[in-house]
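Peer 1: Whatever this is, show me its structure:
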Amino acid sequence: MLPAAASMEKEGSISNSGRWAQWRYMAAEPPGEAKSDLWILDQFHKRIKKLYQKEGGAFPAPIVKLNWDYGEGHEPDVHRVAKEINGYFTEDKTIKDKDKVLEFTAGSQVPAFPMLQDDGSTACGCWIYSGSYTKDGNMMARRDNTDLPNGLGMYPKWAWSWPVNRRIIYNRASVNKAGQPFNPKRVVIAWDAEEKKWKGDVPDGGAPPVDDEKGAYPFIMFAEGVGRLYALTMKDGPFPEHYEPMESPAKNLLSSVQTNPCVRAGKEIISCDIVKYPYIGTTYRVTEHWQAGAMTRSLPWLVELVPDMFVEMSKTLAKEKGIKNGDRVRVSTERGSIEAYALVTSRLKPFIVEGKAVEQVGMPWHFGYAGMATGDSANVLTAGVLSPVSNIPEFKAFLCNIEKGGKRS
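Peer 2: As a prediction, the model looks like this:
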């Protein structure tokens, strides 16, 4: 493991779920020997290339001839990387665009993905980001908070949204066949019949409204051009269905099929023995830690806030098991067991399942054996059953038992 800089300790871009790519600057120098991940990758390539140049090897061309030009300084030039992701012309190029003829010189930035060519005259790291770093500069670094007249919070001059700075994808679905908004009070895009162009957000596809002889349906990434009620590639069927978790104390009341028949369970050990494992277990995160805790459990001020692995339970369950807040407890499933401190709260309460009270316990997934703060991993307990669509494990629901005490009590 190499010491890598945190996000605040390096310059670069970050993209959010709204598709906004925003540029941020280094707020502090990385501590000790920590380096940016870009520096680490850059050094890997440069040193491997030198070895190939010196010693040769099987098929060295992909290494020694790779276009890798991010500067010779101590830190690679992150702006060169961003420009390469945007795309650039590798040679002088003339492109006919509708009624215009555009001239580009070798080395100039591609203005948008429609200008990318299939003849080798352009190179682009990721087509959806083409337009993010143009001849006008770094679009991701823009900070103009002027909104469009619609006042919908689209802010087209703040940062940059992929693709082509379009803030709402499939935005032509918000208008009727004549190109006029279904909701005049919330105008995302509208067709100007006199000027024969769209106004508002960047149109998703430049075609005129559907009523026009040259019009096109709005969902340009679908062959049929219209929206879909279901996805075509769902391996467990096109329509939503409720299945119980692989380990559940309840019968599926909505379907005759108890669990998803398409899950990838492999040789995972599953038990629905509610006598042996009478409680529902779940996992979650806390504000103070991140994922498995590799970063946050090494930061003293975060460790001070949440220093230990715990299992949260209701007051009724704690009373039933003779457990007090802060006691050491052992949680077990058919797959293994862990120890943790009891956290007795009013937040968790028993469910009523088929007329019976069923208790639930919860654990954070942030702990492990390394770092400043250590603790047993909650995923020792969970079932490695994978969704047939996303391959996400079923770590949120399982059956378990809990007992007071443990080897480290």
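Peer 1: alpha carbons only for contacts and neighbour counts from here, please
Peer 2: Fine.
Peer 1: wait, what's in contact with Ser13?
Peer 2: 21-24, 140 (Cα atoms under 8 Å, 6 or more residues apart in numbering).
Peer 1: again, only using 10 Å
Peer 2: 7, 20-25, 78-79, 82, 140-141, 159 (Cα atoms under 10 Å, 6 or more residues apart in numbering).
Peer 1: please give me the structure for this one as well, since I'd like to look at both together:
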Amino acid sequence: MARAFNTSLLKAYFGDAATKDNDFGYHWLPRIDGKHGTYQTMMNMADGLVEGYLVFGQNPAVSSINGKLHRKAFRTAKWMVVRDKEMIETANFWRNSPEHETGEVTAEDIGTEVFYLPAAAHVEKAGSFTQTQRMVQFREKAVEPPGDAQSELDFFFQLGQRLRERLAGSTDPRDRALLNMTWDYASAADPLRADPEAVLGEINGYYLTGERAGQPLDKFVDMKDDGSTSGGCWIYAGVYAGGVNHAAKRTPAKSPTDPAPDWGWIWPANRRVLYNRASADPQGRPWSERKKYVWWDEAAGQWTSTGDVVDFPATLRPDFVADPAAQGAGALCGTDAFIMQDDGKAWLFAPSGVVDGPLPAHYEAQESRVANPLYNVQSSPSRGLYSRSDNLQTPPVGSDGSQVYPFTFTTYRVTEQHGAGGKSRWVPYLAELQPEQFCEVSPELAELRRLEHGGWATIITPRSAIEARVLVTERMKARTVDGRQFHQIGLPFHFANYGEGAEVTGDSANDLIGVTLEPNASIQQAKVTACDIQPGRRPRGRALTQFVAAYRERAGITAETGMDRVLVPGEPERDFDPTGVQGGPCAEDDTTAEKPQGA
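Peer 2: You can find the predicted model right below:
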């Protein structure tokens, strides 16, 4: 089916321009030439390799780790487009930022041209969205957006129209992909606006030839590799079957055990529970009669269910044994419930699909202060490490200098704030509930570092230092590992000081964290970061950069030394005191001290 899925995708992209003679336009697709995730893009931008950046619904100056690296990248770009409801930090970086406060940059030094465009809120736009449990739901527009604010869909639709108009008549081969793309999403009521159901229909796919030409696909198995079907994404085939917007359905469950098949639509094929054949035993009988979900109906000669779509070949008997020489779906036995796996089995041993397979193994985080208790390799050998002067790491545990950053902190959310704060820090009611950045520490750590509940503390890493109000709480526990006590600190990551008009202030926790990425999806390692904590407010101005640099110097951190050293078998580990550093150049705890710029 892979060829059918890909051919249908190309037909959705390029329509009549995609033919068998030109491989359905495959050569118009861009080629993958390396990793281009968020952090790789930021580092490339900081190095002058990315000239422009579009930011929609994100605030990476606050939400992404190593905020200083991000702001450096923004200052290096030629242009940025930021669409948001508020003047968030990512839009305002050229005018106000931590680097402005320290004197490292001025607005006049920054050549990036920033286009700030007002965005529609979620109640001001219609369209489909997919939740993490695979459910697609369609949202109707409640009110019109104010002024020039518009939805992402309308913005991209009009941008595409303008680009195609500018390139009309071009003979440059690189422009063919854009000119050949289908772009027929205009609303019947307003040709300048896109119809979100037209987009959903294209994603679903259509029959292009035969008696049903022009009708939406019913299911993904109808996709063909001969150009007779289109489909923007095979897993969504069926969401618009029969010309009905199934994502807009709102029929609730009839009972606690009803899978509610007519509430929204779930990919693929509206299957509410994936691999639901596994709810029956090898003979096809429900494991529990009271909780039966899918079972083999011998009289009907097929699988049946309580209301869900059976995620298994409908007539494949539970006692069927496949020919060992069979391939593809024909190799499935009647007991192979996990049909998307090569062998139909659930995997603990994963021979393919993950970079760090085939078995799960425990590694400590890059900046963990605890030695790996299982073996001498401290952190995952396949993690993404980036040795850069703007991404310095603490010395590895047990090595010289690691005692300068003896503690760890983790980041998390609070109920009253959302993500990087773009939707919540501008709301007065929420500001009253969570008005400023704070850190949670255990009573033992508070005593060790002379931290007072309600007072100020400064948290320091090789990247930066921030200040936060102290919350002494039993929620944070000191851990004893191998006879030593290790302390953890808690920091919410919603806060920042440099947006315009925000009701809530506070230094950004993500400024403290260096970029280390897991190997499969380049997910940031943000939950364990080595640090020190001292009582009092952080220094201001250039004194802050000098303060952070002094810590790095004491730890012996440079672009070469501030990265990882993998211990080899037989190499002795050095002993160290995890509570080694006492004192520091922080100001005394003074709640009347001058507030930072932008607070």
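Peer 1: re earlier: which among the contacts of Ser13 of the first structure gets closest to Ala34 of the first structure?
Peer 2: Lowest distance from Ala34 of the first structure to these (Cα to Cα) belongs to Ser7, with 11.9 Å.
Peer 1: what helix or strand does Lys54 of the first structure sit in?
Peer 2: helix 37-55 (DSSP states H and E).
Peer 1: which ones among the contacts of Ser13 of the first structure are found in helices?
Peer 2: Counting by DSSP state H, the contacts of Ser13 of the first structure place 78-79, 82 in helices.
Peer 1: What are the buried residues along stretch 268-287 of the first structure?
Peer 2: 270-272, 274, 277-283 (16 or more other Cα atoms under 10 Å).
Peer 1: right, I mislabeled it, should have said stretch 15-26 of the first structure
Peer 2: 19-23.
Peer 1: Distance check, Trp456 of the second structure against Pro462 of the second structure.
Peer 2: 20 Å (Cα to Cα, to the nearest Å).
Peer 1: Tell me which of those two has more neighbours.
Peer 2: The residue with more neighbours, out of Trp456 of the second structure and Pro462, is Pro462; 28 against 24, by other Cα atoms under 10 Å.
Peer 1: Which residues are in contact with the aligned residue in the first structure for the more buried one?
Peer 2: Aligned by TM-score structural alignment, Pro462 of the second structure pairs with Glu334 of the first structure. Contact analysis of Glu334 of the first structure by Cα under 10 Å, 6+ apart lists 268-273, 276-277, 381-383, 398-401.
Peer 1: Now, those residues that are in strands?
Peer 2: Assigned to strands by DSSP state E, the following of the contacts of Glu334 of the first structure qualify: 398-401.
Peer 1: As a markdown table, these with neighbour count and distance to Ser377 of the first structure would be great.
Peer 2: Output for those, formatted as a markdown table (neighbours: other Cα atoms under 10 Å; distance: Cα to Cα, whole Å):
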| residue | neighbour count | distance to Ser377 of the first structure |
| --- | --- | --- |
| Phe398 | 26 | 15 |
| Leu399 | 29 | 16 |
| Cys400 | 29 | 15 |
| Asn401 | 19 | 16 |
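Peer 1: ok, and the closest non-adjacent residue to the residue nearest to the spatial centre of the second structure?
Peer 2: Computing the C-alpha centroid of the second structure and ranking residues by Cα atoms, centre = their mean puts Ile523 first, at 7.2 Å. Excluding its sequence neighbours, the residue lying closest to Ile523 of the second structure (Cα to Cα, 6 or more residues apart in numbering) is Leu517, at 5.4 Å.
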